[in-house]
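Enquirer: need coordinates for the following:
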Amino acid sequence: MEFEFIGIDDLIDKLERTGHQVEQGKDEAVLEGAKVMQKATKERVPKLTRNLEMHVEISDVKDGEAEVYVEQQGKAYYGYFHEVGTSKMRARPFMGPAFNASKMKIERAIADKIRQRLMV
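Expert: You can find the predicted model right below:
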């Protein structure tokens, strides 16, 4: 008894291409989510001199992860003090609240980028 599957090779090729496209698009999707977080952080950062706002950065994507952070060198060194406070200054966090407020937008941006990549 023999079975012949017509089109199975095409299906396997398509599945392999789809997997490859998802893998390539993963870093792009993570970067898209990081951009949403960066924007949300810039909207919440204390804006007295705008130094903090100008120094909200995104790291390179590494192992499927990216970081949004305030550059600690130069004029924006005090971002950490705003986030966690000091013995003489109360905390005025902006990173944590920005993340909490934009979780759904971040997830949506990542999902949209992957969906877009799969349509190609």
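
Enquirer: can we go C-alpha only for contacts and neighbour counts from here?
Expert: Fine.

Enquirer: which residues does the residue sitting nearest the centre point of the chain contact?
Expert: Taking C-alpha atoms, centre = their mean as the criterion, Ala34 is the residue nearest the geometric centre of the chain, at 2.3 Å. Applying C-alpha atoms under 8 Å, 6 or more residues apart in numbering, we find Ala34 in contact with 58, 66-68, 106.

Enquirer: go again using 7 Å as the cut-off
Expert: Counting by C-alpha atoms under 7 Å, 6 or more residues apart in numbering, Ala34 touches 58, 66, 68.

Enquirer: quick one: the helices in the chain?
Expert: Per DSSP state H, the chain has helices spanning 8-44, 51-54, 79-84, 95-119. These are given in chain order.

Enquirer: another for comparison:
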Amino acid sequence: MPVDIKFEGMDELLRKVEELGKKGSRIENTALKTAGEYLAEEMKKEAPVRTGELRDSIKASNAKTKQGQKYVEVGPDETTNWRAKFIEFGTVKMKANPFMSRAYEKNKDKIQEIIAQKLKEGLGL
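Expert: Down below sits the predicted model:
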């Protein structure tokens, strides 16, 4: 149950990254992974803790590509994913505690800044 993030307004930076080919792809992967790791840490702070298993399972994947779009998945691993859905969305007997959504909403501007900064660093800007 990863969080899906899409950013607007970074067209110029992304165009320059694409012009670099493989080197640009590595720069882009690094930027996405760094931002994903930041979000994972923030998500852990919001996660409810009973045993700590759910919190400790939150990770960021390496950069992936689907239909030409690069992304990282951030959230609990397969072992706790099923439980995280109940906590995030609630059940008929349990109120929702949207810890993943809350972490993203609180940090989406910072995530975009991290991506932009890492792209600029990689491009030498």
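
Enquirer: and Arg117 of structure 1? What does it align with in structure 2?
Expert: Using TM-score structural alignment to pair residues, one finds that Arg117 of structure 1 aligns to Gly122 in structure 2.

Enquirer: gap between that match and Lys85 of structure 2?
Expert: From Gly122 of structure 2 across to Lys85 of structure 2, the span is 36 Å (C-alpha to C-alpha, to the nearest Å).

Enquirer: kindly report the same for Asn97 of structure 2.
Expert: 10 Å.

Enquirer: can you pull the contacts of Asn109 of structure 2?
Expert: Quick fix: residue 109 of structure 2 reads Asp, not Asn. By C-alpha under 7 Å, 6+ apart, Asp109 of structure 2 has no neighbours at all.

Enquirer: Met104 of structure 1 matches what in structure 2?
Expert: Under TM-score structural alignment, Met104 of structure 1 pairs with Asp109 in structure 2.

Enquirer: against Ser25 of structure 2, how distant is that match?
Expert: From Asp109 of structure 2 over to Ser25 of structure 2 the distance is 23 Å, taken as C-alpha to C-alpha.

Enquirer: ok, now which ones touch the nearest residue to Ala66 of structure 1 once chain neighbours are set aside?
Expert: The shortest distance from Ala66 of structure 1 to any non-neighbouring residue, by C-alpha to C-alpha, 6 or more residues apart in numbering, is to Ser59 (5.5 Å). Counting by C-alpha under 7 Å, 6+ apart, Ser59 of structure 1 touches 66-68.

Enquirer: that concludes my questions; thank you for your assistance.
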